[in-house]
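In: generate coordinates for the sequence data below:
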Amino acid sequence: MTHPTNPSTPAARLSLTNLPTKPAVDPAELTVGIVHLGLGAFHRAHQAVFTERAAQLSGETRWGISGISQRSTTVRDQLAPQDGLYSVLTRGTGETSIEVIASIREVLTAPEDPDAVVTRIADDKTAVVTLTVTEKGYRATSTGALDLTDPEIQADLTGRPPRTVVGQLAAGLARRGGDPLTILSCDNLVANGPFLQRLVHEYADAAGLKGDQFDAARFPASMVDRIVPATTDADRAEAARLLGVQDEAVVVAEPFLQWVIEDHFAGARPAWETAGAVLTADVAPWEQAKLRMLNATHSMLAYLGALRGYDTIAEAVRDEELAAAARALISTDVIPTLTPPDGLDLPAYGESVLERFANPALKHKTTQVAMDGSVKLPVRLLGTIQDRLRAGAEPDSAARAVAAWMVYVARSETVDDPQADRLKAATANASSPAALVDALLGVDSVFPKELQDDPALRRLLTTHVTQLSE
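Out: Here you go, the predicted model:
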């Protein structure tokens, strides 16, 4: 992929021969010990940064990353001419900073060579596999089981070199010898480690794959947090100015960086805690606070903001009415459902979330955050609604967020969602707010029966859809 550059932008590309500063760990000395599935901007601004800093602090050279792009060749084409190097442009309310990252030592593109992905996972030198494939990449049903009707899962089960992440993991485990593997999900899913373990075992059973490695593998849970908006040409131009060389793979991020990991590894791992990661026996309280406060509020602002014509989350949260709606969601619906982890002040955390969203340097688009609502809503908002209804309360603010999604789906000409066809078919003949609520509430792959049958929720949704439609 090429991008237009400013005439003053340096022509030389970032590479091992064009390094602005020499890294503490020589990239040429790094060997691959980690495979990462889902080589998007978030991984490059998060886990790869932790891995880079841990290598610098520990001096270990065995934790280079083999990054797997699951769909396109874009990232490979950006990184290959740069010897795998790229920069992270950190934008806060103060001065912008930049850091060159060298921890990614190999890039594979799964559609081009799916067997090479399995070979890397099976390699004895690979001790850890990490994943950021988004919620839809796991190809699970609304009940959390592997979707055996998914066309790609079915295609993998016919015996082709697998192209789904669960197929790749299961095939790699079946082929693997030597030390057991740690498989670490970094996606926004409840109990993501046990969830992924269940999917991999269900796939292995369906495929007839067996081996001691399936029982020996460990699947820790984890929680990740950093806002990483899409990179623009202006970002590339600024990176070139700061580096003195051109970086086509630059990613942009906020200063905040957090990783909480269950200390449940099968063997060796990077010393991520030296770089600031939190190793804990129980990720669940951290995970639930983040999903229900940060991610749910992010989704709410995306849908309400998009309906008001705001291009970015920062614009939406500067709208006093929308900021008040976000605060009400956090204080009246979410916090009563949470048990705070040690050291986390929930009201203060909620305010910090809104402050981070308001960072004008991060142009995180409302439409980008609004993607994949059918798989995001169940883990971000519907659990809160269920807990509040069971407690005898009316989750008015959370219902408003879901209603905003409903109106957004109905109004959008195209919906970027794995269930887009079903959602558009459901809303095609919805001629009133009540009909729209009935149509989308009836999508059982999104809403559990408990919520579909709840009259209080239906009433709240209809009220808010009516208001938002006006």
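In: could you use CA atoms for every contact and neighbour count after this?
Out: Noted.
In: residue 366 is in contact with residue 308, isn't it?
Out: No. In this structure, residue 366 is not within contact of residue 308 by CA atoms under 8 Å, at 10.5 Å.
In: so which of the two has more stuff around it?
Out: Here residue 366 and residue 308 are set side by side on neighbour count (other CA atoms under 10 Å), and the busier one is residue 366, at 26 against 13.
In: quick one: contacts for the more buried one?
Out: Under the criterion of CA atoms under 8 Å, 6 or more residues apart in numbering, the neighbours of residue 366 are 301, 302, 303, 305, 306, 310, 311, 312, 313.
In: can you rerun that using 6 Å?
Out: With contact set as CA atoms under 6 Å, 6 or more residues apart in numbering, residue 366 has these partners: 302, 306, 311, 312, 313.
In: equivalent analysis for residue 378, please.
Out: The neighbours of residue 378, taking CA under 6 Å, 6+ apart as the test, come to nothing; the list is empty.
In: swap in 10 Å and give it another go.
Out: Applying CA atoms under 10 Å, 6 or more residues apart in numbering, we find residue 378 in contact with 142, 189, 190, 384, 385, 445, 446, 447, 448.
In: pipe the residues you listed into TSV and attach secondary structure, distance to residue 426 and neighbour count per row.
Out: Formatted as TSV, these follow (DSSP: H, G, I helix; E, B strand; the rest coil; distance: CA to CA, whole Å; neighbours: other CA atoms under 10 Å):
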residue	secondary structure	distance to residue 426	neighbour count
142	coil	17	16
189	coil	26	23
190	coil	27	19
384	helix	25	26
385	helix	22	25
445	coil	12	16
446	coil	12	21
447	coil	13	18
448	coil	16	17
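In: here is a second sequence; please produce its structure as well for comparison:
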Amino acid sequence: MENSSFGTPPDQRHTTERCRSLSRLSLTNLPVAPAVDPRSLSVGVVHLGLGAFHRAHQAVVTERAAVATGSTRWGIAGVSQRSTTVRDQLAPQDGLYSVLERGLGDPSIQVIGSIREVLTAPEDPDAVVARIADPAVSVVTLTVTEKGYRAAGSGLDLNDPEIQADLTGRPPRTVVGQLAAGLARRDEPLTIVSCDNLVANGPFLRRLVTEYFDALGKVPSAFETTRFPASMVDRIVPATTDADRDEAARLLSVRDEAVVVAEPFLQWIIEDDFAGARPAWEQGGAVLTADVAPWEQAKLRMLNATHSMLAYLGALRGYETIAETVRDEELEGLARQLMTDDVVPTLSPPDGLDLAAYGESVLERFANPALKHRTRQVAMDGSVKLPVRMLGTVRDRLAAGAEPRTISLAVAAWMVYVLQTPDLDDPQSDRLKTAVAATSNPTQLVDALLAVDSIFTPDLRDSTLFRELLINHATALTN
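Out: As a prediction, the model looks like this:
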């Protein structure tokens, strides 16, 4: 879409016009318009978890789908679950923001206009429920990270104080409570798409909502026909820095406080199981399939597990970014070894996915020096990431009678990272730091963390081979 009100290209502006770099993004001062006029969009999607990943991923695909189809009914109402930061950034910018892509060449930038409303759950939880209940909304998507589901093992943590508070009737502030309250007020079915790194995330979320309704003692009729398709997402989205904001201002000639940074690669695999109307995401670059599981398992075990291992080993060696870590020949070799020796034997790849080529592409993406993905950012929330990224591989290798040597190194690196990181960023940080406080050698460290039953199941705790591997690796890492 062309519109002269968006201004002339930056290289044609006079010096005085460049003062606009001090202003905020708006439709009246952009040199290039969003691909879709955001003023034409009505809200048809609610997204829970309005962080950088969603803005660089699902919101981009949704806008591309709107461009391809001309549909204007799929604007997004985004919900920030915790802070007002995103709302405060986007509100003065008419909901507009930019995606700064950093690859091996020059960076590129695009302005996205698909987010039409921003709600902040702690400030107005009733508004969140009302949006989910809105008959014009037929799809809810989620990126709330693994810990946002408030699960314990394979089910809902009914002892979680926030879940308990929602169950007592307050305006809900947990995602499961929000979904349940919205469904209770709907006559129409809904499609709820989890986009977090959880195994079989759609069925898993359905189970959590089912257990929530069971605890309430009442199941609304709309829930019976609501669908929870599984999905798998992939794009590296590092934390935005001031340098990124400066780069975006240079490219746009206006200041964008909400810019997000991403690699050029983007993948979204979605189970084709919807209750009603939806955006034509497949025309925006997504892949719809009957079975997400093989795609999901390959990504979790190859990309995500390798990412986490590099984060822990890199942080222990003092590397600030993943790219620096991959440039360490020993660590790059261990990452490749993790995938080829331990992970690939456990996978049954989907048609069209060459696991060897996929593994090489993973390392190439991690080595992108322009992204500056911080090791400490990737290392956070290890207690919820380990079970879905690494421990399944450990079980499968042990069941096959194999020695899971490299994946055990990844787990041991997490254990040493827990021990050596004073300000551990993890939902179970208090429990973990208490567990390791009295340890004085690698054996005690391993035994103390293996005893954390919210992470390690009895089959792993009772494996002599796994324990010995962990002790050997932890000893080497602490010497």
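In: TM-score of the superposition?
Out: The pair, once superposed, lands on a TM-score of 0.97 when counted by TM-score structural alignment, normalised by the length of structure 1; 462 aligned residues with a CA RMSD of 0.9 Å.
In: for the stretch 251-400 of structure 1, which segments count as helices?
Out: All helices of the stretch 251-400 of structure 1, identified by DSSP state H, counting those that start in this stretch, fall at 284-289, 296-307, 313-317, 320-328, 346-357, 366-369, 373-377, 383-390, 396-411.
In: about what we covered before: most neighbours among the contacts of residue 366 of structure 1, which one is it?
Out: By neighbour count, taken as other CA under 10 Å, the most surrounded of the contacts of residue 366 of structure 1 turns out to be residue 302 (31 neighbours).
In: could you find the counterpart of that one in structure 2?
Out: In structure 2, the residue equivalent to residue 302 of structure 1 is residue 311, according to TM-score structural alignment.
In: I'd say its match and residue 332 touch.
Out: No. Counting by CA atoms under 10 Å, no contact exists between residue 311 of structure 2 and residue 332, whose distance comes to 11.8 Å.
In: any common contacting residues for those two?
Out: Shared contacts of residue 311 of structure 2 and residue 332, defined by CA under 10 Å, 6+ apart, comprise 325, 326.
In: now the aligned residue in structure 1 for residue 191 of structure 2: how far from residue 93 of structure 1?
Out: Taking TM-score structural alignment, residue 191 of structure 2 has residue 182 as its aligned residue in structure 1. Residue 182 of structure 1 sits 38 Å away from residue 93 of structure 1, taking CA to CA, to the nearest Å as the criterion.
In: equivalent analysis for residue 315 of structure 1, please.
Out: When CA to CA is the yardstick, residue 315 of structure 1 and residue 93 of structure 1 sit 15 Å from each other.
In: trace residue 147 of structure 2 over to structure 1, please.
Out: With TM-score structural alignment as the matching criterion, the partner of residue 147 of structure 2 in structure 1 is residue 136.
In: same check, this time on residue 351 of structure 2
Out: In structure 1, residue 351 of structure 2 lines up with residue 342, judged by TM-score structural alignment.
In: could you report the neighbour count for that match?
Out: Counted with other CA under 10 Å, residues neighbouring residue 342 of structure 1 total 8.
In: so which of the helices of the stretch 251-400 of structure 1 is nearest residue 108 of structure 1?
Out: helix 366-369 (25.3 Å; CA to CA).
In: which of residue 315 and residue 93 of structure 1 has more neighbours?
Out: Neighbour tally, residue 315 of structure 1 and residue 93, criterion other CA under 10 Å: the higher count belongs to residue 315, 21 against 13.
In: neighbours of residue 321 of structure 1, how many?
Out: Residues lying near residue 321 of structure 1 (other CA under 10 Å) number 11.
In: go on, residue 159 of structure 2?
Out: When neighbours are counted by other CA under 10 Å, residue 159 of structure 2 registers 11.
In: tell me the counterpart of it in structure 1.
Out: In structure 1, residue 159 of structure 2 lands on residue 149 (TM-score structural alignment).
In: let me know the helix or strand that that match is in.
Out: Using DSSP states H and E, residue 149 of structure 1 sits in no helix or strand.
In: which residues touch it?
Out: Taking CA under 10 Å, 6+ apart, one finds 139, 140, 141 in contact with residue 149 of structure 1.
In: I'd assumed residue 150 was in contact with the first one.
Out: If I follow you right, that is residue 139 of structure 1. Yes. Taking CA under 10 Å as the contact criterion, residue 139 of structure 1 and residue 150 are neighbours in contact, 7.0 Å apart.
In: quick one: which of these two has more around it?
Out: Here residue 139 of structure 1 and residue 150 are compared on neighbour count by other CA under 10 Å; more neighbours surround residue 139, at 22 against 12.
In: which one is the more buried one nearest to, not counting chain neighbours?
Out: Across the structure, with CA to CA, 6 or more residues apart in numbering as the measure, the residue nearest residue 139 of structure 1 apart from its sequence neighbours is residue 147 (5.8 Å).
In: ok, the one you found - contacts?
Out: Residue 147 of structure 1 sits in contact with 138, 139, 140, 141, 153, 154, 199, 202, 203, where contact means CA under 10 Å, 6+ apart.
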